[in-house]
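In: below: sequence and its predicted model.
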Amino acid sequence: MPTKLFSPFSLRSLQLDNRIVVSPMAQYSALEGGIAGDWHLMHIGSLAVSGPGLIIMEATAVQPCGRVSPVCLGLWSDDQIGGLRRVIDFARAHGTTKIGIQLAHAGRKASVAPPWLTGKELSSAEGGWATVGPSSTPYPGRRAPAALDAAALASLKDDYVAATRRALQAGFDLLELHCAHGYLLNSFLSALSNDRTDAYGGDIAGRMRFPLEVFKAIRAAWPEHLPLGVRISATDWVDRGWDINDSVLFAKELKAIGCDYITPSSGGVVPEQKITVGRGYQVPFSAAIREGAGIATMAVGMIEDGQHAEEILDAGAADLIAIGRGMTYDPRWSWHAAEKLGQRAAFPPQYARSHPSMRNLPR
């Protein structure tokens, strides 16, 4: 019997072979200058031969100060296009998946060491840099960012557009705008991190204004036939913070200006968050936004296996299933989901004899 997980899905002109998406996963492994190297070739290439419908590459900074760490990817320079194109070409040569990229700016949470090297804020002597934010309110325990003035906001918007054009030159099929996890655009949305008193602060309309302006500028620069989505933090998990009702409203506004899907993650604005973690714990956010805003969603968050993913799709809680840590732990997640559900996922011919149906054939 056919399943939803292994049925095709279209976003504008882009047709995915199935509903499995590899989430953007920070690798902290860029070469000097924010350039993709051999690690990314291996990482994305390994996932590409495993049969997902879509891979979205990691958060990629549109400005040098927008990197989370000194070894994060960037698209602020034409010099960075070639490394990404090399990864895309390799993935396409050996797999059937479509490839997207997430454009990002870390804002007041930038300038930290990779997680396996403490993850702590870096001083200038350690290679760190000054951070920026919607206001000078710091992420608790870190130095205060510089509040972005009107000129800096305009320049930043231009840099998002320039990165969009470079993503097109590199050959990506899809773009995702990062508005989650306490990074810059998410910090505009939450009243816990935005205390501006101008048109970009105050009530929810003011706090949404700059992220919506950025999205609109990217949409105008990105080809009409290619999809553009947004990852959000659906809730801050803190009283008086951003919540799911705000997210539904934001999703409606995004849909009205050309957004094709929402990926609802959560948290990241303040360390005081109290997250209730468990099996599929963020799936209800996907369901609420899909129903409330009438927009396609990608469900994320401790989705265990193919059967669990199929249940989410059958319930109408999402249109796509995004797997992150589960894919790095088991890069053949798609193959195993297909086997469990009695379906077929793409196998490169070099690996075809490893399929259970062929193990007893002569060597």
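Out: On my side now, so go ahead.
In: rest of the way, CA atoms for contacts and neighbours
Out: Will do.
In: surely Tyr139 touches Gly107?
Out: No - using C-alpha atoms under 8 Å, Tyr139 makes no contact with Gly107, being 9.8 Å away.
In: so those two - more neighbours on which side?
Out: Between Tyr139 and Gly107, Gly107 has the larger neighbour count (other C-alpha atoms under 10 Å), namely 27 against 21.
In: let me know whether the more buried one touches Tyr183 as I believe.
Out: Yes - Gly107 is within contact range of Tyr183, at 5.4 Å (criterion: C-alpha under 8 Å).
In: tally of neighbours for Val277?
Out: The number of residues packed near Val277 is 10, by other C-alpha under 10 Å.
In: confirm that it sits in a helix.
Out: No - Val277 sits outside any helix when classified using DSSP: H, G, I helix; E, B strand; the rest coil, being coil.
In: could you measure from it over to Ile303?
Out: Remark: distance between Val277 and Ile303 (C-alpha to C-alpha, to the nearest Å) = 12 Å.
In: what's the answer for Arg67, then?
Out: Separation of Arg67 from Ile303 (C-alpha to C-alpha): 28 Å.
In: repeat that for Ser357.
Out: Counting by C-alpha to C-alpha, the gap from Ser357 to Ile303 is 26 Å.
In: got another one to weigh against that:
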Amino acid sequence: MSALFSPIKLRGLHLKNRIMVSPMCQYSATGGAANDWHFTHINSLALSGAAMFCIEATHVEAIGRITPGCLGLYDDATEAALVPILAAARKHSKAAIAMQLAHAGRKGSSHRPWESGQQIPLSEGGWQTVAPSAVPHKEGEAAPAELDDTGLARIREAFVAAAQRAERLGIDALELHGAHGYLMHQFLSPISNKRTDRYGGSFANRIRYPLEVFEAVRTVFPERKPVGIRLSATDWIEGGWDLEQTIAFARELAKRGVDWIDVSSGGISPLQKIPLGPGYQVPFADAVRAATGLTTIAIGLITRPAQAEEIVASGQADMVALARGMLFDPRWGWHAAAELGGEVDAPPPYWRAQPAEFKTLFGKTTFGAR
């Protein structure tokens, strides 16, 4: 039996396989609201064969968006925009639908990647970003405003409100974004956190605010539904956040009921030096899993079914999440199941796509037609 296509349980959520469609920013929202592009994107990849689809980084306040095109869930309009999209996905797909809640912090007010990705000046329609400290992401950028107690409380409550909206939308699971140089990662890393109060300096202080946010979200999201977190295991910069601190932080999250650690890396500074290669982040997921016993999700240049199978079968991670691989092949899960002897769900209109040599790919052996 394929390890990748074996079931896994996350609290009350039962998944038929170990594949997640990774949250992927689309930079295509209108004023934070999902639109026809998101309808196409979500409904397409909800039929990929992955047991869980995670909606892209969904920002908890308008100034927390990375770009003007980023998705949000911070008012009635952004909530309402997702209702018909999710209704369609539920009607035709059995995949669980998760959502990644995020705040960009100092990496906000940026152009879309295909429009340079650089910071948008206030004079050109940008906004004042916020962060743990008034330290810009890179030299030459405008500095973010350092968050005071009022700002910290506002953002914490924004995460809570977004989690409550997600529950009203029927979202099955949440993932908090604590990676890639965004706000919670900015608190964790000594590269970006230069505070001298209870939220800066020591390891215990730097993890305090992300823990507060996690606890607040976990408190309001239904107990039966899982809440995970994505972390950058290393900044890839000397003196920055590293694997040892990631493991220690994961242990604190475990005490608070975290359901998975989605293990990524980098993003805190353009000075990072990342040795890219197939599965280059998998050893981080392996290390976190071995040290903590937590469910981990491996990500990063995982493209081949045999590669994903080996990661799960060898115990390096409990699940894999694919991003670019899913964009390139929106039926990646089908093809992986065919190669590995697994079974996936597909809507009836697609059953006849099943090649003759894979008669039980969809759990169906016949397809009647007149």
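Out: Yep, it's here. Fair warning: this is a prediction, and the values are worked out from it, not measured in the lab.
In: circling back: more neighbours: which of Arg67 and Ile303 of the first structure?
Out: Applying other C-alpha under 10 Å to Arg67 of the first structure and Ile303 shows that Arg67 carries more neighbours, namely 27 against 23.
In: contacting residues for the counterpart of that one in the second structure?
Out: Using TM-score structural alignment as the criterion, the counterpart of Arg67 of the first structure in the second structure is Arg65. Taking C-alpha atoms under 8 Å, 6 or more residues apart in numbering as the contact definition, Arg65 of the second structure lies against 59, 71-72, 103-104, 108-109.
In: need those residues in a markdown table (columns: distance to Ala163 of the second structure, secondary structure and neighbour count).
Out: Listed next are the contacts of Arg65 of the second structure as a markdown table, based on distance: C-alpha to C-alpha, whole Å; DSSP: H, G, I helix; E, B strand; the rest coil; neighbours: other C-alpha atoms under 10 Å:
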| residue | distance to Ala163 of the second structure | secondary structure | neighbour count |
| --- | --- | --- | --- |
| His59 | 11 | strand | 25 |
| Leu71 | 14 | coil | 32 |
| Gly72 | 12 | strand | 29 |
| His103 | 13 | coil | 30 |
| Ala104 | 17 | coil | 29 |
| Gly108 | 21 | coil | 29 |
| Ser109 | 23 | coil | 26 |
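In: of these, which are still contacts in the first structure?
Out: On the basis of both residues aligned by TM-score structural alignment, their matches' C-alpha atoms under 8 Å, what survives of the contacts of Arg65 of the second structure in the first structure is 59, 71-72, 103-104, 108-109.
In: of the residues you listed, closest to Asn43 of the second structure?
Out: Nearest to Asn43 of the second structure among these is Leu71, at 16.2 Å by C-alpha to C-alpha.
In: distance of that closest one relative to Arg65 of the second structure?
Out: For Leu71 of the second structure relative to Arg65 of the second structure (C-alpha to C-alpha), the value is 7 Å.
In: can you list residues touching both of the two?
Out: What both Leu71 of the second structure and Arg65 touch, as defined by C-alpha under 8 Å, 6+ apart, is the set His59.
In: Lys225 of the second structure belongs to a strand, doesn't it?
Out: No - per three-state DSSP, Lys225 of the second structure lies outside any strand segment and is coil.
In: just checking, it touches Glu167?
Out: No - contact status for Lys225 of the second structure versus Glu167: not in contact, 9.5 Å apart, counting by C-alpha under 8 Å.
In: do I have it right that Asp260 of the first structure meets Glu224?
Out: No - between Asp260 of the first structure and Glu224 there is no contact under C-alpha under 8 Å: 11.1 Å.
In: helices along the stretch 201-350 of the first structure, start to end?
Out: For the stretch 201-350 of the first structure, applying DSSP state H, counting those that start in this stretch gives helices covering 204-221, 244-256, 283-293, 306-314, 325-329, 333-341.
In: can you tell me which helices and strands the longest one packs against?
Out: Here helix 204-221 of the first structure is seen to pack against helix 150-170, helix 184-189, helix 244-256 when contacts are counted using 3 or more C-alpha pairs under 8 Å, 6 or more residues apart in numbering; DSSP states H and E.
In: 6 Å instead, please
Out: If contacts are counted by 3 or more C-alpha pairs under 6 Å, 6 or more residues apart in numbering; DSSP states H and E, helix 204-221 of the first structure sits against helix 184-189.
In: for the second one, same thing?
Out: Based on contacts counted as 3+ C-alpha pairs under 6 Å, 6+ apart, the elements that helix 244-256 of the first structure packs against are helix 283-293.
In: mind reading off the mean deviation between the helix it packs on and the second structure?
Out: Mean deviation of helix 283-293 of the first structure from its aligned counterpart in the second structure after superposition (mean C-alpha distance after the TM-score superposition for the first structure): 0.6 Å.
In: just the residues contacting that helix, thanks.
Out: Residues from elsewhere that reach helix 283-293 of the first structure (C-alpha atoms under 6 Å, 6 or more residues apart in numbering): 248, 251-252, 264, 296-297, 299, 317-318.
In: and these as JSON lines, adding neighbour count and distance to Phe347 of the first structure?
Out: As requested, the contacts of helix 283-293 of the first structure are exported to JSON lines (neighbours: other C-alpha atoms under 10 Å; distance: C-alpha to C-alpha, whole Å):
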{"residue": "Val248", "neighbour count": "22", "distance to Phe347 of the first structure": "38"}
{"residue": "Ala251", "neighbour count": "25", "distance to Phe347 of the first structure": "36"}
{"residue": "Lys252", "neighbour count": "18", "distance to Phe347 of the first structure": "38"}
{"residue": "Pro264", "neighbour count": "29", "distance to Phe347 of the first structure": "30"}
{"residue": "Ala296", "neighbour count": "23", "distance to Phe347 of the first structure": "28"}
{"residue": "Thr297", "neighbour count": "28", "distance to Phe347 of the first structure": "27"}
{"residue": "Ala299", "neighbour count": "30", "distance to Phe347 of the first structure": "25"}
{"residue": "Ala317", "neighbour count": "22", "distance to Phe347 of the first structure": "29"}
{"residue": "Ala318", "neighbour count": "29", "distance to Phe347 of the first structure": "26"}
